[in-house]
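**Q** okay, here's the prediction I keep looking at, along with the sequence it came from:
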Amino acid sequence: MGVPAWVWGLTIAFIIGLLAFDFFFHVRKAHVPTLREAAIWSALYVGIAVLFGVAVLVFGGPGPGSEYFAGYVTEKALSVDNLFVFLVIIASFRVPREDQQKVLLFGIVFALIARTGFILVGAALINTFAWVFYLFGLVLLLTAGNLLKSDHGDDEQEADNFVIRIAKRFIRTTEHYDGDKLVTVVDGKRMLTPMLLVMVAIGGTDILFALDSVPAIFGLTQDVYLVFTATAFSLMGLRQLYFLIDGLLDRLIYLSYGLATILGFIGIKLILHALHENNVPIINDGEPVPVVEVSTSLSLAVIIGVLLITVVASLFSRKGKAQTAIANARRHAIAYLDSEYTKDPEERERIFRALLDERDQILALGPKYRQMVRDEAELIDLLNRAAAKHDEAVARGHAEPFTRRGLT
């Protein structure tokens, strides 16, 4: 699809404008977005991406339109999977709730810059070396295998990549945050805050994400404009989506299987395409191999179908409900006990109410899943300490009393 320079310029300006609007009107003032706010802005960004896709269909034709939507849906699904790791990083660094938006926006901007660089490099390689499709296909197949072996419940493993280890080793910071500042003054000396370390961890992890997502979208379209826009619009609204599905991320227990299927499918599609365009001497004497190629419309149908099955299966799984409630109860108990997590009394009450809701969900699931909680002594201790701390707040008149039913 031939795209003139002025269209490129308008597109980039529009994306930069969206990011600037997001910063000045939402992120600049530290606050915890409400569920309604997150839902409205998430829907708006998805609507913008869909309208852009419709414009591609109208002006570019059904081929480019299908390629854009296939790329956008795939990249959006991978972005949701990335939120698991963002959640673990933010929790492990104890980022105050009010300041999490700035960390996420930085992550989105860095991801967009990193992926744009990978897109340009990938396009140059594809135009120069046809065998790159073999490499991209192999990368996706290996990634699919790793996803099948991974476990989102293993937080330590997911938050302990080499980028974070290097950052912790070379960046020395204060023990406490100073709002969302990167630099603060302690005993008359200027020092870095943990906020910088978090941003480095998020940014470095984004680079690792790009190694998976860029080959995936090149497996669906080689049009650089479509690759760039599908990637950019999939990242837009990721910050709002984080707060919208924060408590539901652990519910998607089969997401990794769905993504592994999609990446494996695209990997096979890339290898078939590489065989069809083959010029590697050691394969069929450098001649193209007559193989069936997968159409973009079939790719789009497979991607959407797999995601629908994955999400529906996850949402109806009782095990998924139990794992979600347990993981969220642990996270909310830790947050409630952390005096630095939020200074907003309403947010602290929201956390405790959420903790009680999760307790009720576990009780409603029956004795089998209540036993899952009883088997975790550390979680029971956290819940008891959170309840005791809330009782202290009630005694001081800083919180409303609740009727509690124990899990033990």
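**A** Thanks, I have it. In this text, all values refer to a predicted model and were calculated from it rather than measured experimentally. Residues are numbered from 1 along each chain as shown.

**Q** drop to CA atoms for contacts and neighbour counts, all remaining ones
**A** Fine.

**Q** mind listing the strands for this structure?
**A** Along the chain, the segments classed as strands by DSSP state E run 183-186, 189-192.

**Q** this is the other structure I want to compare:
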Amino acid sequence: MTVPTWLWFATIGGLVAIILADLFLVDNKPHAVTIREATRWVLFYVALAVVFGLGIWLFAGGTYAGEFFAGYITEYSLSVDNLFVFVIIMATFKVPAIHQHRVLLIGIVIALIMRGAFIAIGAAAIERFSWVFYLFAAVLIYTAINLARQGTDHDEEFTENRALRLLRRMLPVTEDFLGSRSFVKVDGKRWVTPMLIVMFAIGSTDLLFALDSIPAIFGLTQEAYLVFTANAFALMGLRQLYFLLGGLLEKLIYLSYGLAIILGFIGVKLVLHALHENSLPFINGGDPVPVPEVGIAVSLSVIVGVLAITTVASLVKVRRDPSVVPGTPVPAVAAGDDTAAAVGGAERAPAGTGGGRPARRRDDADPTG
């Protein structure tokens, strides 16, 4: 796929224009985002992605369009997992509802810039070294195994990574939020507010998720333009999805299993592709191995099918057993039961206060190592 320079600039310019327009709307009238408003924005960004994919189909062919849609759906589904962490971060920093949209917007812009650099490095490495696919496959399979092992366990708190701790040491931070301002002057000294810290927390934490989501999309397409645009559309619609899903996040109890299957599938696909492009001397004498490769149509079908089954299974389970959702009170125990003292009045952690995020534990999540 040949992408002219002007198209790169036009695409990035269009994304910047959307971000600036969104930022203007947020700054013009800060408010808590309603479900109706979030729904409109989610539909808008999904429609943009669909139109973009159809444009690729028209000008570059169905194969590249299929790769874009497969990459976009994969990145969007993996991004849903990010939302659980974002909920915890918002609760940890006690971000006022009227400023959460701005925090997510700037945080995601930071994440998109860092992902862009990551994508450029990954594309350059793939072009020069075919064995990188083996590395990407190992990362995905390892992550898939961890997700499957952790099941429906939940993290209960957010731990600041090294980059955040370094930022706090370098800059004086005020105790409270001061409107939507990130910088203030107090007695002639410049301070930063928690607004800047939480934005950086969103952006830097997302980079950790890119460590498996970027290899995943490279398993579906090696076109840097498609990788970047799929990530951009997924991230741009992510913040609105945060407000739209709300309590539904806690009901996707099997999401981690579904993501594990998808990552494992793409990991195997990468191994097959790596063998097909093999140049390592200790494998088949350095010659390509004649193995079958998984087509994009099969990949797209598996991704959509797994997500659909995971969602339906989660909602059916929650309907039959509401107690599996964090925030659901434990049923009262009959008087005289020996266990009443142990469980009576106990409740799960309320959703959105640091108690709700499936599997995907990131205690070692630290973008700076």
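**A** Everything's here; your move. Remember, predicted model here, so these are calculated numbers, not experimental data.

**Q** can you give me the TM-score here?
**A** Put the two chains on top of each other and the TM-score (TM-score structural alignment, normalised by the length of the second structure) is 0.86; 342 aligned residues with a CA RMSD of 2.5 Å.

**Q** for residue 151 of the first structure, which of the strands of the first structure is the nearest?
**A** strand 189-192 (33.4 Å; CA to CA).

**Q** before we move on, the earlier item: would you turn the strands of the first structure into a markdown table with mean neighbour count?
**A** A markdown table is the format used below for those (neighbours: other CA atoms under 10 Å):
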| stretch | mean neighbour count |
| --- | --- |
| strand 183-186 | 14 |
| strand 189-192 | 14 |
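
**Q** looking at those, which is closest to residue 38 of the first structure?
**A** The nearest among the strands of the first structure, by CA to CA, is strand 183-186 at 29.0 Å.

**Q** could you redo the strands of the first structure as CSV and give each row distance to residue 27 of the first structure?
**A** Formatted as CSV, the strands of the first structure follow (distance: least, CA to CA, whole Å):
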stretch, distance to residue 27 of the first structure
strand 183-186, 18
strand 189-192, 21
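
**Q** who's in contact with residue 69 of the first structure?
**A** For residue 69 of the first structure, the contact set (CA atoms under 8 Å, 6 or more residues apart in numbering) comprises 53, 230, 300.

**Q** hang on, the earlier thing: nearest to residue 32 of the first structure, out of the strands of the first structure?
**A** The nearest among those, by CA to CA, is strand 183-186 at 22.2 Å.

**Q** mean per-residue distance, that closest one versus the second structure.
**A** Compared with the second structure after fitting, strand 183-186 of the first structure deviates on average by 3.6 Å (mean CA distance after the TM-score superposition for the first structure).

**Q** who wins on neighbours among the contacts of residue 69 of the first structure?
**A** Within these, residue 230 tops the neighbour count with 25 neighbours, counted by other CA atoms under 10 Å.

**Q** please name the nearest non-neighbouring residue to it.
**A** Spatially, and ignoring its direct neighbours in sequence, residue 230 of the first structure is nearest to residue 72 (4.6 Å; CA to CA, 6 or more residues apart in numbering).

**Q** can you pull the contacts of that neighbour?
**A** With CA under 8 Å, 6+ apart, residue 72 of the first structure has these contacts: 230, 231, 233, 234.

**Q** so which of those is the most crowded?
**A** Busiest of the contacts of residue 72 of the first structure [other CA under 10 Å] is residue 231, holding 27 neighbours.

**Q** relative to residue 34 of the second structure, how far out is the residue mapped onto that one from the second structure?
**A** Counting by TM-score structural alignment, residue 231 of the first structure lines up with residue 231 in the second structure. Distance from residue 231 of the second structure to residue 34 of the second structure, counting by CA to CA, to the nearest Å: 25 Å.

**Q** next: residue 133 of the second structure.
**A** Relative to residue 34 of the second structure, and taking CA to CA, residue 133 of the second structure is found at 43 Å.

**Q** for the nearest residue to residue 256 of the first structure once chain neighbours are set aside, give me its contacts.
**A** In space, and not counting its chain neighbours, residue 256 of the first structure is closest to residue 147: 5.6 Å by CA to CA, 6+ apart. Shown in contact with residue 147 of the first structure (CA under 8 Å, 6+ apart): 256, 257, 259, 260.

**Q** the closest residue to residue 108 of the second structure other than its chain neighbours and residue 82 of the second structure, how far apart?
**A** Nearest non-adjacent residue to residue 108 of the second structure, counting by CA to CA, 6+ apart: residue 203, 5.7 Å away. From residue 203 of the second structure over to residue 82 of the second structure the distance is 11 Å, taken as CA to CA.

**Q** and what of residue 38 of the second structure?
**A** Counting by CA to CA, the gap from residue 38 of the second structure to residue 82 of the second structure is 17 Å.

**Q** how about residue 259 of the second structure?
**A** 12 Å.

**Q** roughly how far apart are residue 392 of the first structure and residue 95 of the first structure?
**A** On the measure of CA to CA, residue 392 of the first structure and residue 95 of the first structure end up 24 Å apart.

**Q** can you check residue 256 of the first structure too?
**A** 26 Å.

**Q** got it, and residue 18 of the first structure?
**A** Distance, residue 18 of the first structure to residue 95 of the first structure, using CA to CA: 25 Å.

**Q** again, but for residue 80 of the first structure
**A** Computed with CA to CA, the distance linking residue 80 of the first structure and residue 95 of the first structure is 20 Å.

**Q** circling back: grab the nearest non-local neighbour of the match of residue 231 of the first structure.
**A** The nearest residue in space to residue 231 of the second structure (CA to CA, 6+ apart) is residue 75, at 6.2 Å.

**Q** quick one: residues contacting the residue nearest the centre of the second structure.
**A** In the second structure, the centroid-proximal residue (CA atoms, centre = their mean) is residue 79; its distance is 2.3 Å. Residues in contact with residue 79 of the second structure (CA under 8 Å, 6+ apart) are 234, 235, 238.

**Q** brilliant, that's me finished.
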